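Undergrad: no sequence for this one, just the structure:
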C-alpha cells in the first residue's frame, strides 16, 4: 500500500464527478497510479484514463473532449493551432522524467551498445529498404535480418525519439512495425531474434525478463544504460525526457474535482512515478509546477515547439 497525502477538499460536502483523461501510453501508468490512490480518498470521483498516444490525446484535448491530456513530449505547433482554433487554453505541468529504452531480443549477444550515429543510420528516412541487415549497422555484426519495432507515429515517444536520434521530429523510415500500445512492442521484440526497438523505460522495467537493454553512446565513447540515476542526472543522452499532463483551463473553474486531482497528483507524483518505473522530478520542480497551476499560467514553457532535447525544466519554470 502506497502512503499518499490526502488533500483537504475546499468545497462543502462530498466531491463527485468525472475527470476525463487521455493521451500518452508512457504517461498513463503514472496517471493511473495517481487516479487509483485519489479514488481511495475521493471514491465519488471517476478518473478513466485512455491511451490514444500523445498526438491522439492532444487531438481529443484540443477538440474539448477531455479535461486532462497525458503527454510524453511538449505540445507542438499544429496542436497549439488546433487548441487556439477551438478556444482551448491549457496549463502545462511536468510530472516525471523518463528514459527512452532501446532494446533487442535476449538472444542478441552482439549489440550491447549502439552509438547515436548508428541509431540514426538505422532509423533515418533514407535507411528505408536500404539498411535491412545487422551487418550494415557495424562491421563485425552478423549477417542476419534487422527487424524494427517502435512507438506509433501518434506517440510522443516516436516524436521525441526521432527528434533526438534523426534530428527532426516525426522524421524516420516507414518500414518498421509501429504501435501506440507498448505491450504490443514488448511482445514483438520478445518474439523476434532479429529485433531492435524503442519505447519508454518503465515498460522495459516491467518486462526485463523478456527483453535486453542496449546502452547508448552519445558520441563521447561512454556506453550508458538508462536507469533512475543516469536519467535524473542527465548522463543518459539524448534519450532522457520530461513527461507532462495538460489541463483544460476552463474546466478548472467548472469542475472542483480537477483542482483536487491536480493537487493530489503533484504532491504524490514523485513517489507514485517511482513505483511504476519512472524517475521523479526534484521537489523544486514539483513546487514550481504547483505554483504554475495555482497561478493558472497557460501555454507551454517550450513555446509550443514540441520535442526539445537537453533542456532544464527547473530553469524554464523558474523564469515564470
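TA: Okay, I see it. Predicted model only: the values in this text are computed from it and were never measured.
Undergrad: make it CA atoms for all contacts and neighbour counts henceforth
TA: Noted.
Undergrad: Please name every helix or strand in contact with the longest helix seen in the chain.
TA: In the chain, ranked by residue count with DSSP state H as the criterion, the top helix is helix 256-275. Counting contacts by 3 or more Cα pairs under 8 Å, 6 or more residues apart in numbering; DSSP states H and E, helix 256-275 packs against helix 28-41, strand 90-104, helix 249-254, helix 283-294.
Undergrad: and the residue nearest to the spatial centre of the chain, how far is that from residue 14?
TA: Centroid-nearest residue in the chain, with Cα atoms, centre = their mean: residue 72, separated by 2.8 Å. Distance, residue 72 to residue 14, using Cα to Cα, to the nearest Å: 33 Å.
Undergrad: just the helices in this structure please.
TA: 28-41, 53-62, 77-85, 116-123, 156-161, 182-190, 201-206, 228-232, 249-254, 256-275, 283-294, 313-318.
Undergrad: ok, residue 42 - contacts?
TA: Counting by Cα atoms under 8 Å, 6 or more residues apart in numbering, residue 42 makes contact with 15-16.
Undergrad: ok, back up a step: any idea how far the residue nearest to the centre of the chain is from residue 244?
TA: From residue 72 to residue 244 the distance is 6 Å (Cα to Cα).
Undergrad: One more: residue 135?
TA: 39 Å.
Undergrad: and these two? which has more neighbours close in?
TA: residue 244 (22 against 15; other Cα atoms under 10 Å).
Undergrad: now the closest residue to the more buried one other than its chain neighbours: how far from residue 262?
TA: Among residues not flanking residue 244 along the chain, residue 94 sits closest, at 4.3 Å (Cα to Cα, 6 or more residues apart in numbering). Counting by Cα to Cα, the separation of residue 94 from residue 262 is 11 Å.
Undergrad: structure B:
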C-alpha cells in the first residue's frame, strides 16, 4: 500500500509543479545545455523508468522542465494526438487509425504482463507447481466456464474466483487480452483503475486473480515478489505441471531473462514505446529520445525490471526519427 501511495503522490506532485511553473523557452547553450519543457503522459508500465530518465537528463540539462503523469496507455496516445503532451507512453500495439493520425511509435524497452494471484491463497503451492494453461486463463477472464477454483481443478478449494481487470484503457489489459486473441472489452471482472490499484486489490482478496506489469509484482531491491502477491506460471505445453523450462518466476532476474530469450510468451510479453507525432518532434524532444536510447540508459533498464533493446533495435528506432 505504501508503494502505491508514493506512486500516486509522485504523480500529483509532478503535475502540480509543472502546472505552476512557467514555460521555459526552448533552446540550446554550449555551457547550460538544452532548455525547454517536455510533457509526457501514459502507460503505468513505463512511468517509473521515465521518471528516472528525466532525473538523469536534468543532471545534464538543468534548465529542462518535465511534466510526467501516469494515466494509462489510452490516455497517453490520446494526449499526444491532441497535442496535450509531447510524448505518449504506450504499452500496446498502435491501432491503424492512430497511425493514420500521425502517431509514430519509438520502442524504448520490453517487459511483460503477468497473471497474478493472492500469495495467501490456500492452494498457492499447488498453483505454482501446476500452473494454468492459456485456455484456462482465458476461461477465467472471460467468465465463460469457471466460477470457483475447484471448477478448474478438483484439488483446488471450492471458493469463488475473484477476477479483477483494468477499468481504464490500459496497455496491460489490451496485451493480456491479446494473449487470448481478444480485446480489453472482452475481459470480465471487477474493474480497477491503474496498475497500483489492481495490484492492491489482488493483495486484499485471498481468492483473487488478475494481471500486472512486472514492476508492480516484483520488488526491485529484493528481486522477489512483493508481499501478498504471486505470479501464475503459464503451463505452455499443457501437461498439467510446470516443467523446468517453464519455471522462471522465482526472482526478477530469471523472469527478465525468460522474456529476453522468448521463453515467456509474447503476448503477454510486449514492447514499450514512446509515441510522438510524426515529423513534429523538436530538437529537445529528439535529444531526450537519443538520451533514452543511449547504451548507458538502456543498461539501466535491467536493474529496474525491464528488458533493454538490442543494438540493432536501437539503430532502427533512430532511423524512424531521422526519416522525413
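TA: Nice, thanks for sending it over. What you see is a predicted model; the values in this text were computed from it and never measured.
Undergrad: sorry, back to before: please name whichever of the helices of the first structure is nearest to residue 220 of the first structure.
TA: Across the helices of the first structure, residue 220 of the first structure has its closest neighbour in helix 116-123 (10.3 Å, Cα to Cα).
Undergrad: so where's the longest helix in the second structure?
TA: helix 2-20.
Undergrad: I'd like to know which elements that helix is packed against.
TA: Secondary-structure packing of helix 2-20 of the second structure (3+ Cα pairs under 8 Å, 6+ apart): strand 63-70, helix 195-204.
Undergrad: now these as a markdown table including distance to residue 135 of the second structure and mean neighbour count?
TA: Below are those laid out as a markdown table (distance: least, Cα to Cα, whole Å; neighbours: other Cα atoms under 10 Å):
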| stretch | distance to residue 135 of the second structure | mean neighbour count |
| --- | --- | --- |
| strand 63-70 | 32 | 23 |
| helix 195-204 | 21 | 22 |
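Undergrad: The ones you listed into JSON lines, with extra columns for distance to residue 321 of the second structure?
TA: Output for those, formatted as JSON lines (distance: least, Cα to Cα, whole Å):
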{"stretch": "strand 63-70", "distance to residue 321 of the second structure": "21"}
{"stretch": "helix 195-204", "distance to residue 321 of the second structure": "30"}
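Undergrad: Quick one, which of those gets closest to residue 16 of the second structure.
TA: strand 63-70 (8.9 Å).
Undergrad: For the closest one, give me the average deviation versus the first structure.
TA: Comparison of strand 63-70 of the second structure with the first structure after fitting gives an average deviation of 1.2 Å (mean Cα distance after the TM-score superposition for the first structure).
Undergrad: Trace that strand over to the first structure and give me the residue numbers.
TA: Using TM-score structural alignment, strand 63-70 of the second structure lines up with residues 44-51 of the first structure.
Undergrad: mind checking the end-to-end distance for the matching stretch?
TA: 23 Å.
Undergrad: neighbouring contacts of that stretch?
TA: For stretch 44-51 of the first structure, contacts defined as Cα under 8 Å, 6+ apart pick out 14-25, 28, 31-32, 35, 39, 57, 181, 257.
Undergrad: same check, this time on stretch 56-73 of the first structure
TA: The contact list for stretch 56-73 of the first structure (Cα under 8 Å, 6+ apart) reads 19-24, 26-28, 31, 51, 53-54, 75, 79, 82-83, 86, 88, 154-157, 159-160, 241-248, 251, 306-308.
Undergrad: Repeat the analysis, applying 6 Å as the threshold.
TA: 20-24, 27, 54, 82-83, 154, 156, 243-248, 307 (Cα atoms under 6 Å, 6 or more residues apart in numbering).
Undergrad: Identify each buried residue in that stretch, please.
TA: Neighbour counts over stretch 56-73 of the first structure (16 or more other Cα atoms under 10 Å) mark 56-64, 66-73 as buried.
Undergrad: How about stretch 101-112 of the first structure?
TA: Neighbour-count burial for stretch 101-112 of the first structure [16+ other Cα under 10 Å]: 101-106, 108, 111.
Undergrad: Now for those: which two are most distant?
TA: 101 and 108 (15.8 Å).
Undergrad: Now which residue in the first structure aligns to residue 257 of the second structure?
TA: For residue 257 of the second structure, the aligned position in the first structure is occupied by residue 229, per TM-score structural alignment.
Undergrad: Then residue 277 of the second structure?
TA: Using TM-score structural alignment, residue 277 of the second structure pairs with residue 248 in the first structure.
Undergrad: which residues sit in contact with that match?
TA: Taking Cα under 6 Å, 6+ apart, we find residue 248 of the first structure in contact with 67, 90.
Undergrad: Now with 7 Å, please.
TA: Contact analysis of residue 248 of the first structure by Cα atoms under 7 Å, 6 or more residues apart in numbering lists 67-68, 88-91.
Undergrad: Show me the subset of the residues you listed that the second structure keeps too.
TA: Contacts conserved in the second structure for those, using both residues aligned by TM-score structural alignment, their matches' Cα atoms under 7 Å: 89-91.
Undergrad: residues near residue 164 of the first structure, how many?
TA: Quick note: residue 164 of the first structure (other Cα under 10 Å) scores 22 neighbours.
Undergrad: Tell me the residue in the second structure aligned with it.
TA: With TM-score structural alignment as the criterion, residue 164 of the first structure lines up with residue 179 in the second structure.
Undergrad: Show me what the residue nearest to the centre of the first structure aligns to in the second structure.
TA: So residue 72 of the first structure corresponds to residue 91, using TM-score structural alignment.
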